[in-house]
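A.B. asks: Structure of the sequence below:
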Amino acid sequence: MQLEQSFTLAAEPARVWQAFHDVRLMVECLPGASIKPGAELVDGAEIPLLFKVKLGPIAAGFAGQGQLALDEAAQSGNFSGGAVDAKTNSRVKGQASFALLPDAVGTRVTLSVEFSITGSLAQFSREGIVRALAEQLTRQFADNLQARLPQAVDVPREAPQSAASQAAQASVACAPTVFPAPVPPAAPRAAAPAPAAAIDLWSVLKLWFRGLFARRG
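C.D. replies: So this is what the prediction gives:
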């Protein structure tokens, strides 16, 4: 399956590109994701990752490896990897390509994701549900990253593009993100956010069906 996503950040491309070099920061901004405790990150080496999801009574904890490659000249990159959940015997494998572009607000980040899911959780990988979840994860990642970028300015966030994305946004519990006021360049980076809870796919599934039937009514 292939997904296309994008978001805008209120900071110049050079500052955003610098943040993309901070692997721990990127992982901290993605809900449900974390780096294996005690792991040491080495430039060019694989990144040991964990990702938690919850589907009704099913709680899956994927563990795997990822590889990040950056193109400094083009301010673009690629992240590829795979992970396994032993409890559900499910596997996910994919890659995400991203690029930074100048924007009137600051920086436009484009994403192109290709992935596959096998095992028990593959039955829930219906395209509409996955797209709704992907839109919500992208939005939360962008909000979290914006809050961690220094000298950010307050800008309105784009409205959801579909009823499915609106349902996904309402289904994932998270506190609203408030963009910080400008700070001096020398100010220390904000403290890391609290560990993210598992993504509740069951709520996304129920609200996606509700939106589907509403559109057919």
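
A.B. asks: hey, let's count contacts and neighbours off CA atoms from now on
C.D. replies: Fine.

A.B. asks: What are the boundaries of the helices in this protein?
C.D. replies: Residue ranges of the helices in the chain, as given by DSSP state H, are 13-20, 23-29, 127-148, 163-171, 201-216.

A.B. asks: one more, for comparison:
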Amino acid sequence: MQFAMSMDLPAAPERMWGVLTDVKRISECIPGCENVEEIVRLATYKATVKQKIGPFKLEVPADIVVDEVVEPSRVGMHATGRDKFTGTRLSVALEVTLVREGHGAKLNVSAQLDVQGRLATLGMSVIKRRAEQNFQEFETRLRAVLETV
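C.D. replies: Okay, the predicted model is just below:
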């Protein structure tokens, strides 16, 4: 499944870069993201993602690998994990870009999500709806963080 979101930011990419690469601050914007551990800055991380999707309550310990960093405009990463209760396997490839627009920037996030196992039986529409809700919540939380920058 493919997902994408974009939002206008109030400052140039150089100013926003510090917020977007501050793992503690950005992880607080991600719904259900907990126990974030930085192994190597801008390289490897661990986190747990908890979500309720349909009748399933997922708790996915995830390994996150940063594949590419182009400061201050792009981060590419992927994450994999397996829910310990349902055995559902999740894999996501994520690309985050900052593009200068006037005095500000545009944040673009695109994700390719692969779901295997019991959660996949719910069907793409249920999973997609939950992912879109998560993107909306992420944007709301990120905007609140950016107001303090």
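
A.B. asks: Now compute the TM-score of the two chains, please.
C.D. replies: The TM-score (TM-score structural alignment, normalised by the length of structure 2) is 0.85; 148 aligned residues with a CA RMSD of 2.2 Å.

A.B. asks: Same list (the helices of structure 1) but as a markdown table, adding distance to Ser80 of structure 1 and mean neighbour count.
C.D. replies: Shown next, in a markdown table, are the helices of structure 1 (distance: least, CA to CA, whole Å; neighbours: other CA atoms under 10 Å):
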| stretch | distance to Ser80 of structure 1 | mean neighbour count |
| --- | --- | --- |
| helix 13-20 | 15 | 16 |
| helix 23-29 | 14 | 18 |
| helix 127-148 | 17 | 21 |
| helix 163-171 | 25 | 21 |
| helix 201-216 | 23 | 16 |
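
A.B. asks: Of those helices, give the one that comes closest to Gly106 of structure 1.
C.D. replies: When those are compared by CA to CA, helix 13-20 sits nearest Gly106 of structure 1, at 6.8 Å.

A.B. asks: Tell me what angle the closest one forms with helix 127-148.
C.D. replies: If you take axes from the mean of the first three to the mean of the last three CA atoms, to 10 degrees, helix 13-20 of structure 1 sits at 110 degrees to helix 127-148.

A.B. asks: Structure 2: matching residues for helix 13-20 of structure 1?
C.D. replies: Here helix 13-20 of structure 1 aligns to structure 2 at residues 13-20, judged by TM-score structural alignment.

A.B. asks: Tell me how far the residue nearest the centre of structure 2 lies from Phe135 of structure 2.
C.D. replies: Nearest to the geometric centre of structure 2 sits Ile30, at 6.2 Å (CA atoms, centre = their mean). Ile30 of structure 2 is 8 Å from Phe135 of structure 2, where distance means CA to CA, to the nearest Å.

A.B. asks: Same check on Val65 of structure 2?
C.D. replies: Note on Val65 of structure 2: its distance to Phe135 of structure 2, by CA to CA, is 20 Å.

A.B. asks: tally of neighbours for the closest residue to Trp17 of structure 1 other than its chain neighbours?
C.D. replies: Nearest residue to Trp17 of structure 1, sequence neighbours excluded (CA to CA, 6 or more residues apart in numbering): Gln75, at 6.7 Å. Close neighbours of Gln75 of structure 1, defined as other CA atoms under 10 Å, add up to 17.

A.B. asks: thinking again about what came up before, need the helices of structure 1 in a markdown table with distance to Gly44 of structure 1, can you?
C.D. replies: Putting the helices of structure 1 into a markdown table (distance: least, CA to CA, whole Å) gives the following:
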| stretch | distance to Gly44 of structure 1 |
| --- | --- |
| helix 13-20 | 14 |
| helix 23-29 | 11 |
| helix 127-148 | 23 |
| helix 163-171 | 34 |
| helix 201-216 | 32 |
